[in-house]
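J.: Using only what follows, build the 3D model:
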Amino acid sequence: MPNQQFSKQLIYMLIGSAIILALSLGVRHGFGLYLVPISDSFGWGHHIFSLAIAMQNLIWGAAQPFTGAIADKYGTKKVVIAGGVLYSIGLVLMAFSSTSLLLNLSMGLIIGLALSATSFTVLLSAVGRAAPPEKRSMVMGIASAAGSFGQFIMLPSTLLLLKNIGWSSALLVSAFAVAFIIPLAWLLKTPSSTAPKALDQQNLTFKQVLTIAKNHKPFWWLSLGFLVCGFQVVFLGVHLPGYLIDHGFDATTGTVFLALVGLFNIVGTYGAGWLGDRFSKPRLLMLLYGLRGIAIIAFLLLPLSIFTVYSFGIIMGLLWLSTVPLTNGIVANMFGVKYLSMLSGIVFFTHQIGSFFGGWLGGVNHDLAGNYNMIWLACLLLSVFGVLIHLFVNEEAVIHD
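T.: Predicted structure coming up:
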């Protein structure tokens, strides 16, 4: 009977986490489609929108360890409810942002804080605590895949809204959709059968855990590796639609590219979680970053066409957020699950530093040079760095469950 109860509650958590991630990340991944219409509407260069999206990623990352610590102490449900409220408010304000200051306040600060409470770190940590250790990576992969399904569904919907009702009204509709995160948060109840296990972990304080993490070098190598992921996915997510428009394609091509990324990332994240329970996670991360670099080289060298754009979307989808269940799984193996939200949040902060520079420098490069050449080069060099840095990462337990 306890096993039945555990399975039922874990399924509820997975369903709740899946839909929340689909809404939160689905809307967030659509922000790249707003770059051109909002910039054209106010006569801005791409750097203004790029700075706001970069600030969003930086604030998201900076807030994540604190949001994670609150979730670890007071529960995931309360944090997600607060995030859902902030997300809706931020989207409404963004719909009326006619100055760079308002855009940074809404899309940058408010939505950045909201994402720290409604995205991977908090939700994957919750399902990770609820799952048995031998299934942890796979369960995280399932939840991660849901965020990708949200990207697949929400991107075409966002484009349809942009074409039919304009960018401002599209944001109001998104705000209404995101508000459903609030009632969904009630599904995030940790299975009672796993609670004692988490609480019986070594009786360490937040400060003691942070000290242990600070002195554990593989933890910091892992964090630096995640910076590569942030830079690459935000550059591509925000700027590839604009890059394609520069080369004569319409907005639909960029939307289909991002939708394909979302669709095939369902396979990629689930597959990464499944493989992470069976093989070395650091070695899998090395493979992922290496394949990303090869895919980028092929995309840049081959003649640009619908076929190469969509093929690139499929390949990058398989590699897109496959890093997330593997990286969080390594943190869980190193330090256990009691403070997983906080520690994963620290690793995620470096991801968001990369995201800041990938989003912002993409716009700066475009406005100064009229192209993205330097950022493409940076993506390639960072792929090499991502492969090399994970040579120094291991999954050895420092704190046991």
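J.: going forward, measure contacts between C-alpha atoms and count neighbours the same way
T.: Fine.
J.: So which bits of stretch 44-55 are buried?
T.: Gly45, His46, His47, Ile48, Phe49, Ser50, Leu51, Ala52, Ile53, Ala54, Met55 (16 or more other Cα atoms under 10 Å).
J.: of all the residues you listed, which comes closest to Asn371?
T.: Using Cα to Cα, His46 comes nearest to Asn371 of these, at 11.6 Å.
J.: Tell me the spacing between that closest one and Tyr34.
T.: 11 Å (Cα to Cα, to the nearest Å).
J.: do Asp200 as well
T.: Where Tyr34 is concerned, Asp200 sits at a distance of 48 Å (Cα to Cα).
J.: State the distance spanning the first to the last residue of stretch 94-111.
T.: OK, stretch 94-111 end separation, Cα to Cα: 9 Å.
J.: actually stretch 291-311, sorry about that
T.: 14 Å.
J.: got the buried residues for that stretch?
T.: For stretch 291-311, by 16+ other Cα under 10 Å, it's Leu291, Arg292, Gly293, Ala295, Ile296, Phe299, Val309, Tyr310, Ser311.
J.: quick one: which of those sit in helices?
T.: Secondary structure from DSSP state H places Leu291, Arg292, Gly293, Ala295, Ile296, Phe299, Val309, Tyr310, Ser311 of these in helices.
J.: and of those residues, the nearest to Pro156?
T.: Tyr310 (14.7 Å).
J.: residues in contact with the closest one?
T.: For Tyr310, the contact set (Cα atoms under 8 Å, 6 or more residues apart in numbering) comprises Val256, Phe257, Leu260.
J.: Columns neighbour count and distance to Leu377 on top of those residues, output as TSV?
T.: As requested, the contacts of Tyr310 are arranged in TSV below (neighbours: other Cα atoms under 10 Å; distance: Cα to Cα, whole Å):
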residue	neighbour count	distance to Leu377
Val256	19	24
Phe257	26	21
Leu260	26	24
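J.: Sequence B follows; please return its structure for comparison with A:
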Amino acid sequence: MAISGDPLQTGQDRRSRARRVHPAWLIAAVAFLALVAAAGFRAAPSALIEPLQSEFGWSTSAISVSVTVNLLLFGLTAPFAAALIQRFGVRRITTVALSLVAAGAALSVLSTAPWMLTLTWGVLIGLGTGSMALVFAASIADTWFLERRGLVVGILTAGSATGQLVFLPLVAVVAESSGWRWATLAVATAAFLMVPVVAGFLRDRPEHLGVTPFGAPDGWQPPQRSSGNPARAALAALRDASRSRTFWALVAGFAICGATTNGLVGTHFIPSAHDHGMPQTTAAGLLALVGVFDIVGTIGSGWLTDRVNPRILLGVYYIGRGIGLAVLPLLLDATVNPPMLVFIIVYGLDWVATVPPTVALCREAFGDRGPLVFGWVFAAHQLGAAVAALTAGLIRDHTGQYTLAWFGAAGLCAVAAVISVAIRRPGTRPQAQA
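T.: Model prediction:
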């Protein structure tokens, strides 16, 4: 029998640990599935605008109000959700969030007026998805991983794209064949089914499983956990971060990111393509294809973020996105042509590839407060998305087309690229303002 300190026993223990999959990867897998479920309904409204207009005669801007409220709450909930996760644990918050998404989707089938859609799509689902926003991915990565954080953020961010990939074609087909209510109930069911999975398998911290984070060195000690008021912690993070130029640069860039993805393309691509004679299911398939390539692009961006200056990555991503939006009005047609497929591939690779480098810059500039600060940066992302969703709807109602919205978004991407490349490294110049 081997005694303590026996070299043979020590070597066997090391090999056993090497063969065993670290629990952090299981937690990341459950988090990925939860993000897929939460993302389902965020992709759905773009495929439901036309059916709602056909049944009720509502204008694009009237329906866009509910999407705008959803996007606003999705963003404004995020920093407080990050503080709640630190205070009460990721499992409780995620379980409540998925329940809100499922309830909001299920209740929306009773809507007979735009304000009812705003309460369900906007308020309930906005609060639920906001609590499952990308701060959730940042919290999982920062809590469970000390190595491969960029890659993990990329994988979890791709969960949103996977939700779009899985649900958008389904929603479009069901809405066309059976009506928008059955399509909405399908999304609600998926969110409900994910609740017991999260409650049963997700864990708050590595210590709860008797392990250290992935990549933790010998002697690692867990950081002190917040025990104060979550709202106060979130507001304190905003107060302190707002003294930094880096924070405002990240806010501006990420607001433009939200405007040019969820707000504009995510909400209005299908109606815009339909204006040019493209069938709704075809347009939904193209938007889902964006999700396919987003998975590749976001995971690849996470890998690159661990190796390349994130400022350079953001500059490249925004320039590429702006070029795509500038040419999109020339590509829209009743049929899918090869240039449109090129746009879909490039835009998909770039869709939320901005997230891993943005999270990395928050961590670089604000340390352990990085997830909380990213919550506020993400709030700006959704504020930009909400403004773009409403503005594009108004442009469509007043001009009869979306062309001005596409060109305006392209110009904003150039601004975001310049801002991102100019972000200073910590210590190169004082960050705080008097």
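J.: So after superposing, what's the score?
T.: The TM-score (TM-score structural alignment, normalised by the length of structure 1) is 0.92; 397 aligned residues with a Cα RMSD of 2.5 Å.
J.: Now Glu50 of structure 2. Nearest residue, chain neighbours left out?
T.: Pro271 (7.1 Å; Cα to Cα, 6 or more residues apart in numbering).
J.: Neighbours of the one you found, how many?
T.: 26 (other Cα atoms under 10 Å).
J.: Which ones among the buried residues of stretch 44-55 of structure 1 lie within helices?
T.: His46, His47, Ile48, Phe49, Ser50, Leu51, Ala52, Ile53, Ala54, Met55.
J.: any idea how far the spatially most central residue of structure 2 lies from Arg424 of structure 2?
T.: Structure 2 has Leu134 as the residue nearest its centroid, 4.7 Å off, counting by Cα atoms, centre = their mean. With the distance defined as Cα to Cα, Leu134 of structure 2 ends up 24 Å from Arg424 of structure 2.
J.: Kindly report the same for Val308 of structure 2.
T.: From Val308 of structure 2 to Arg424 of structure 2 the distance is 15 Å (Cα to Cα).
J.: what sits against the aligned residue in structure 2 for Gly68 of structure 1?
T.: Matched by TM-score structural alignment, Gly68 of structure 1 corresponds to Ala82 in structure 2. With contact taken as Cα under 8 Å, 6+ apart, Ala82 of structure 2 is in contact with Ser131, Val135, Phe136, Ser139, Ala234, Pro371, Leu372, Gly375.
J.: quick one: what's aligned to the fourth one in structure 1?
T.: Across the two structures, Ser139 of structure 2 finds its equivalent in Ser125 of structure 1, going by TM-score structural alignment.
J.: Find the helix or strand that that match is a member of.
T.: Ser125 of structure 1 belongs to helix 120-130 when elements are defined using DSSP states H and E.
J.: distance from the helix or strand following that helix to structure 2 after superposition?
T.: Counting by DSSP H and E, the element after helix 120-130 of structure 1 in chain order, helix or strand, is helix 136-178. Comparison of helix 136-178 of structure 1 with structure 2 after fitting gives an average deviation of 1.4 Å (mean Cα distance after the TM-score superposition for structure 1).
J.: Show me what the next helix or strand after helix 136-178 of structure 1 is in contact with.
T.: Next along the chain after helix 136-178 of structure 1, taking DSSP H and E as the criterion, comes helix 181-184. Residues from elsewhere that reach helix 181-184 of structure 1 (Cα under 8 Å, 6+ apart): Gly16, Ile19, Ile20, Leu23, Ser24, Val80, Ile81, Ala82, Gly84, Val85.
J.: so the second one sits right up against Ala146, yeah?
T.: Yes: counting by Cα atoms under 8 Å, Ile19 of structure 1 does reach Ala146; the two are 6.9 Å apart.
J.: more neighbours, the two?
T.: Per other Cα under 10 Å, whichever of Ile19 of structure 1 and Ala146 has more neighbours is Ala146, with 28 against 21.
J.: burial of the closest residue in space to Val387 of structure 1 that isn't next to it in sequence, as a residue count?
T.: Leaving aside its chain neighbours, Val387 of structure 1 sits nearest to Met286 (4.4 Å; criterion: Cα to Cα, 6+ apart). Neighbour count of Met286 of structure 1, defined by other Cα under 10 Å: 21.
J.: element containing Met286 of structure 1, please.
T.: helix 281-301.
J.: Have a look at how far, on average, that helix is from structure 2.
T.: Mean deviation for helix 281-301 of structure 1: 1.2 Å (mean Cα distance after the TM-score superposition for structure 1).
J.: Let me know the angle separating that helix from helix 136-178.
T.: 50 degrees (axes from the mean of the first three to the mean of the last three Cα atoms, to 10 degrees).
J.: Return the distance of the helix holding Ser125 of structure 1 from the chain's centre.
T.: Centroid separation for helix 120-130 of structure 1 versus its chain: 13 Å, with Cα atoms, centre = their mean, to the nearest Å.
J.: now do stretch 99-119 of structure 2
T.: 21 Å.
J.: what's the matching range in structure 1 for it?
T.: The aligned range for stretch 99-119 of structure 2 is 85-105, by TM-score structural alignment.
J.: in the host helix or strand of Leu8 of structure 2, what's buried?
T.: Remark: Leu8 of structure 2 resides in helix 7-19, with elements defined by DSSP H and E. Under the neighbour-count criterion of 16+ other Cα under 10 Å, helix 7-19 of structure 2 has nothing buried.
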